[in-house]
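J.: kindly return the folded structure for what I paste below:
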Amino acid sequence: MTRFWQKIRTGQWLTAERLQGYSIILLVLCAIAIVVWVAASDGLIDRRGQPIGTDFSNVYAAGALAWQGLAPDAYDPGLQHAAEQAIFGGRPVPFYGWHYPPFFFAIAMAAAAFPYAWGLLLWLVTSLAGYLVTVCAIVRRPGTWLPALAFPAVFINIGHGQNAFFTATLIGGALVLLDRRPWVSGILIGLLIYKPQFGVLIPIALLAGGRWTTFAAAALTASALAVASFAISGVEIWHAFAVSTTFTRTVILEQGATGWHKIQSLFSAVRMWGGGIHLAYAAQAMLAAALAISIAWLWRSRASYDLKAAALCTASLLVTPYVLDYDLVVLGIAIAFLARHGLAHGFISYELSLLALAWIMPLLTRTIAGASGLPLGLIVMMMLYVVILRRAAMEAGVIFRSDAFAKA
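T.: So this is what the prediction gives:
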């Protein structure tokens, strides 16, 4: 047992060969599962009566409504559901809500310009390519694409036809380009306003780090998107969006219609454990305040940029009360930055094993939370964030630098 914990502490068990082997095994198993899932489906409807690409159906339906000049209808649950059913010949598929700001209709219309299956394929392939390019640009080591592709959150996102690849590409790309192309970095951050809950802490990091050019570019991009959508679509669509936020907040978030075991936030954990709405909001607010303060300190400190980037990605997932397991694709960006830092400077005790746990965690967290009420995703992300802050504090000279560093 002592030898076992020694290997966990040092991370010696996770060699490059084992990482490659584990990735190949998981990649093959998930690929087989996807092929079987599609082959067993009845056309575009799977064996559970859900559309192939589940959540993508709301994007496609919203795009179809926009092509018909009925974009505001996408924010009405009844009309949106009818549009989703129409895609599949009126079959009684489940409802998938459209919760995005009006300027995201441009992407939805592009997807809906093709037949459903081709639109889904284009949606996933292009966004997945962006995510893989971003991770490879961070780590810059041969074979990086393999564990990045085998990251379980990738397959969860594919199964749901979701947009987490876009989110990870925007955040990761902005962080990769922050020093070399600050204006481009700001534009990518501004585009993230399509899913604003993941951008809450980014302005704090930019201001604390004195990244004025990037901050200005992000603000101008977000403003330009809002103005353009007003000019093209008018006030009506924004009014429909504003009204729809009540449904999103009360039914989707507070009542947990999505399923508490799928949501990876502290808010969801409190609700899953029987806590009231006010207690859940209070707990989430305290966590958000702690994250904001720590991010501001970290981005003003002398710590490595890789640690700052990894912390911001992780904190961006922790700060929002509504983060699904497919959104954990963004955690892949945090793992990539922390891995790059460790490969250059060595890994401290338990760090490499924790990175491995964070990598496999998306595969387990929904099942474990559903069976036991243990929010594994939340726990692992908080552990990872604490480890990042500890390393940053060592580099900044705030705490004693341990002699446990050893290059992998």
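J.: rest of the way, CA atoms for contacts and neighbours
T.: Fine.
J.: which helix or strand lies directly C-terminal to the helix or strand containing Ala358?
T.: For Ala358, the enclosing helix or strand under DSSP states H and E is helix 351-372. Counting by DSSP H and E, the element after helix 351-372 in chain order, helix or strand, is helix 376-396.
J.: what does that next one contact?
T.: Residues from elsewhere that reach helix 376-396, judged by C-alpha atoms under 8 Å, 6 or more residues apart in numbering: 264-266, 298, 301-304, 307, 310-311, 314-315, 318, 325, 338, 351, 354-355, 357-358, 361-362, 364-365, 368-369, 399-402.
J.: do stretch 331-340 as well
T.: For stretch 331-340, the surrounding residues in contact (C-alpha under 8 Å, 6+ apart) are 135, 138-139, 148, 151, 168, 172, 306-307, 309-314, 317, 355, 358-359, 388.
J.: in helices only, show me the residues you listed.
T.: 135, 138-139, 148, 168, 172, 306-307, 309-314, 317, 355, 358-359, 388 (DSSP state H).
J.: neighbours of Ala111, how many?
T.: A count of nearby residues for Ala111, using other C-alpha atoms under 10 Å, gives 25.
J.: buried ones in the helix or strand containing it?
T.: Using DSSP H and E, the element containing Ala111 is helix 105-112. Across helix 105-112, burial judged by 16 or more other C-alpha atoms under 10 Å covers Phe105, Ala108, Met109, Ala110, Ala111, Ala112.
J.: could you also give me the structure for this second sequence? I'd like to compare it with the first:
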Amino acid sequence: MLTATLEQLQASPRKRTIYVRVILTLLAAVLVFKTFRFFEDGLWYGGQTTDFAAFHIVAQRIWLGDLDLTYQFASFTKMQLVAAGGTTGVMPWTYPPQFDLLLAPFALLPGWAAYFVFTTITLTAYLMTLRTIAGNNFALVLVIFFPAIAITIAGGQNGLLTAALIGLLCISAERRPVLAGLALGVMVIKPHLAIAAGVYILLTRRWPAVLMAAAVVVASSLICTLVFGPQIWMAWLGSIREAAGYLEEGRYQLFRMISAYAALYQAGLPAAGAFWGQIAMAGLALVAVALAVARGPSPRFALGVVAVASVMISPYAYDYDLPIVGIGLALLLPDLASLASPRERGAIYGLILLANAYGLLQSARLSAENGGASGLQRYMTPAVGGFALMVVLAMLLWLLLRDAKPAAVRLHGEPA
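T.: Predicted structure coming up:
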């Protein structure tokens, strides 16, 4: 039923156009509404931490010359409280210095204008990349991923930027490896989401891409060292250790996370058990990448598995990272039509849609009940998105093992 409903979106160009226009209009409305609220009430309205509010603070501290203090949770908490003008939610800062450098120009704009420019650019880049990859499936992917795209816009997060970079890598991997390497290198801003793509580049021996990615990482690291001073790296590493303890204590909004760690932790496992579950899931995700390269029906399908696996390696992955999975689904769809039955495709669509919508719906529910997603309920709310993606990965592995053929057969045809 779900398969037929969603795939009917592609029945005619007219239907596809209507759905695309409706979804794009809704996304634009979210962007305009949030910009207006930020203009009227500031980035901290409602007593909640907006992700872009933290981005803007970091950009400002760069020009004030004390960026390293943002990597100390106690200091960054004070900065957020001062900026909010009172009590608010707070978050640690763990992004690599390269992302700080990218944010620096946005300090020159008021918060609402910086949010609008950043989100408009990243949203446009993502939609253009997704449209190029999805083709006639663009409407279907937009419908499934509307909740994740909307929540990313609402928070001003960088999930659209990282998804656009992964998409550019996938578009360029076969014929423009240098451009693919450039995209992979820029993913240093969120390196835990680039592991699967890096493994793919190595397995397929795209050496120009490897060299370009390495050059980007080294060059950007040198620039950051010159701009921020060598102490920035120790500050960054210290924040990662602090954040690990933060995660172990369950102090993040785990119900919005999509990792195996969050799913298992919220299900009642101790932190150590959830961590080992995450390691096992990361291993399976990389096995899926290797299997897709060796036995996948096409390079496009293998890249789709790479994109899906990207969000399953690290314990720290949120619903705003799901636009990367949108790139993956767009790549997988042509081969899924022949590899998977309508029921199997419906299950994949439904599980991904659940992962997309769950965090948004739970945030809305908790906000309505408690005036904010906080307190005991927040810590007891299950992290369903992680379980949904685990099942999707299992289904992709099953399809690869059941129906795929060795690379020699895939490339040269069935033997006589």
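J.: give me the buried entries from the contacts of stretch 331-340 of structure 1.
T.: Applying 16+ other C-alpha under 10 Å to those flags 135, 138-139, 148, 151, 168, 172, 306-307, 309-314, 317, 355, 358-359, 388 as buried.
J.: so how far is Ala150 of structure 2 from Arg16 of structure 2?
T.: Per C-alpha to C-alpha, to the nearest Å, Arg16 of structure 2 is found 20 Å from Ala150 of structure 2.
J.: the two: who's more crowded?
T.: Between Arg16 of structure 2 and Ala150, Ala150 has the larger neighbour count (other C-alpha under 10 Å), namely 22 against 18.
J.: which other residues reach the helix or strand that one falls within?
T.: Applying DSSP H and E as the criterion places Ala150 of structure 2 in helix 138-155. Residues outside helix 138-155 of structure 2 that contact it (C-alpha under 8 Å, 6+ apart): 6-7, 9-10, 16-17, 19-20, 23, 27, 30-31, 34, 50-52, 119, 123, 130-131, 134, 158-160, 319-323, 326, 329-330, 349, 352-353, 356-357, 360.
J.: mean deviation, that helix versus structure 1?
T.: When structure 1 is overlaid, helix 138-155 of structure 2 sits 3.4 Å from its aligned residues on average, using mean C-alpha distance after the TM-score superposition for structure 1.
J.: centre of the chain to that helix, how far?
T.: 12 Å (C-alpha atoms, centre = their mean, to the nearest Å).
J.: repeat that for stretch 65-73 of structure 2.
T.: Using C-alpha atoms, centre = their mean, the offset of stretch 65-73 of structure 2 from its chain centre is 25 Å.
J.: likewise for stretch 13-32 of structure 2?
T.: Mean C-alpha position of stretch 13-32 of structure 2 versus that of the full chain (C-alpha atoms, centre = their mean) differs by 22 Å.
J.: just stretch 112-124 of structure 2 next, same as before
T.: The answer for stretch 112-124 of structure 2 is 17 Å, by C-alpha atoms, centre = their mean.
J.: give me the stretch of structure 1 that it matches.
T.: Using TM-score structural alignment, the residues of structure 1 aligned to stretch 112-124 of structure 2 are 117-129.
J.: and that stretch, which residues are buried?
T.: The neighbour-count check on stretch 117-129 of structure 1 (16+ other C-alpha under 10 Å) flags Gly119, Leu120, Trp123, Leu124, Ser127, Leu128 as buried.
J.: Met187 is in contact with Ala194 of structure 2, correct?
T.: Yes: shown here, Ala194 of structure 2 and Met187 form a contact pair, counting by C-alpha atoms under 8 Å, at 6.2 Å.
J.: can you tell me what Thr88 of structure 2 aligns to in structure 1?
T.: In structure 1, Thr88 of structure 2 lines up with Val93, judged by TM-score structural alignment.
J.: to clarify, my last question referred to Ile62 of structure 2.
T.: That one, Ile62 of structure 2, aligns with Ala66 by TM-score structural alignment.
J.: for Thr77 of structure 2, same thing?
T.: So Thr77 of structure 2 corresponds to His81, using TM-score structural alignment.
J.: okay, now its match: neighbour count?
T.: Neighbours of His81 of structure 1 using other C-alpha under 10 Å come to 23.
J.: about what we covered before: what does the match of stretch 112-124 of structure 2 contact?
T.: 44, 53, 56, 60, 111-113, 158, 161, 163, 165-166, 169.
J.: among the residues you listed, which ones are buried?
T.: Using 16+ other C-alpha under 10 Å, the buried ones in the contacts of stretch 117-129 of structure 1 are Leu44, Gly53, Phe56, Tyr60, Ala111, Ala112, Ile158, Gly161, Asn163, Phe165, Phe166, Thr169.
J.: among the residues you listed, which one sits closest to Ser185 of structure 1?
T.: Nearest to Ser185 of structure 1 among those is Thr169, at 11.3 Å by C-alpha to C-alpha.
J.: now do the contacts for the residue lying closest to that closest one once chain neighbours are set aside.
T.: The shortest distance from Thr169 of structure 1 to any residue other than its chain neighbours is 4.9 Å, reached at Tyr131 (C-alpha to C-alpha, 6 or more residues apart in numbering). Contacts here follow C-alpha under 8 Å, 6+ apart; on that basis Tyr131 of structure 1 touches Phe165, Phe166, Ala168, Thr169.
J.: surely the last one is in contact with Gly130?
T.: Yes: applying C-alpha under 8 Å as the test, Thr169 of structure 1 and Gly130 come out as touching, 5.7 Å apart.
J.: you'd agree Val200 of structure 1 is up against Leu317?
T.: No: in this structure, Val200 of structure 1 is not within contact of Leu317 by C-alpha under 8 Å, at 9.9 Å.
J.: circling back: by how much does the helix holding Ala111 of structure 1 deviate from structure 2 on average?
T.: Counting by mean C-alpha distance after the TM-score superposition for structure 1, helix 105-112 of structure 1 comes out at 1.4 Å.
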